[in-house]
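Student: coordinates for the following, if possible.
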Amino acid sequence: MILEIAQLQVRPGQSADFEAAFAEAQTIIASMPGYLGHELQCCIERAEHYMLLVRWESVAHHEQGFRQSEGYQRWRQLLHHFYDPFPTVLHYKRVAGPGLHND
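Tutor: Presented below is the predicted three-dimensional model:
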């Protein structure tokens, strides 16, 4: 499993509209092969700053499967106009935590 983390900076005054659009968009990502789950978190200190966490089976499921799908085009239409600047998206793998044995 990998964790995609996207830092999302929403344009001022557009948080409510962004959250409404995300409510629709999340059904798209949840239908993709290799999708394992997601969370959208809003920053307490910066109201228009969000963190999107998506768990995928692999980077390929995100980069090739989702980003090259027809669903991604709808995702872009729903969400990309809210961001300024455009988000940084990185992938992480777990190296420590409950259930892992690090020798």
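Student: rest of the way, CA atoms for contacts and neighbours
Tutor: Noted.
Student: quick one: the helices in the chain?
Tutor: 15-30, 59-60, 70-79 (DSSP state H).
Student: now the second one, please; I'll put the structures next to each other:
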Amino acid sequence: MILEVAILQVIPGEEQNFEKSFAQASAIISGMKGYIQHELHKCMEEANKYILLVKWETLTDHTVGFRESPEYQEWKALLHHYYDPFPTVEHYELLYKSA
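Tutor: Have a look, this model is predicted:
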């Protein structure tokens, strides 16, 4: 399992529209091969800042399976115009988990 992490800076004033679009986009990503779970968190200190956490079975499920799919084009159309700057996406593997 890998964890995709993206810090999302949404254009100020577009937070509500982004959140509505994200709810639509959630149906897209959750149907992808290798998808496990995702969470969107809103920053308490900065109203236009979010963190997206997505669990995938493999890195390839995200970087190839999702990003090279027609569904990604739908995701992109729904969400990418809200970001400024465009987010950096990183991938992490679990090294330790508490009991």
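Student: how close are the two chains, by TM-score?
Tutor: The TM-score (TM-score structural alignment, normalised by the length of the second structure) is 0.98; 99 aligned residues with a C-alpha RMSD of 0.7 Å.
Student: can you pull the contacts of the residue positioned nearest the centre of the second structure?
Tutor: Centroid check for the second structure by C-alpha atoms, centre = their mean gives L52 as the closest residue, at 4.4 Å. Contacts for L52 of the second structure (C-alpha atoms under 8 Å, 6 or more residues apart in numbering) come out as E4, V5, A6, I7, L8, H38, E39, L40, H41.
Student: ok, and the most crowded of those?
Tutor: Among these, L8 has the most neighbours (other C-alpha atoms under 10 Å), with 24 neighbours.
Student: so that one versus Y72 of the second structure, what's the distance?
Tutor: Look at L8 of the second structure and Y72 of the second structure: by C-alpha to C-alpha, to the nearest Å, they are 17 Å apart.
Student: re earlier: make TSV from the contacts of L52 of the second structure and add distance to K76 of the second structure to it.
Tutor: Output for the contacts of L52 of the second structure, formatted as TSV (distance: C-alpha to C-alpha, whole Å):
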residue	distance to K76 of the second structure
E4	16
V5	17
A6	14
I7	16
L8	13
H38	17
E39	18
L40	16
H41	19
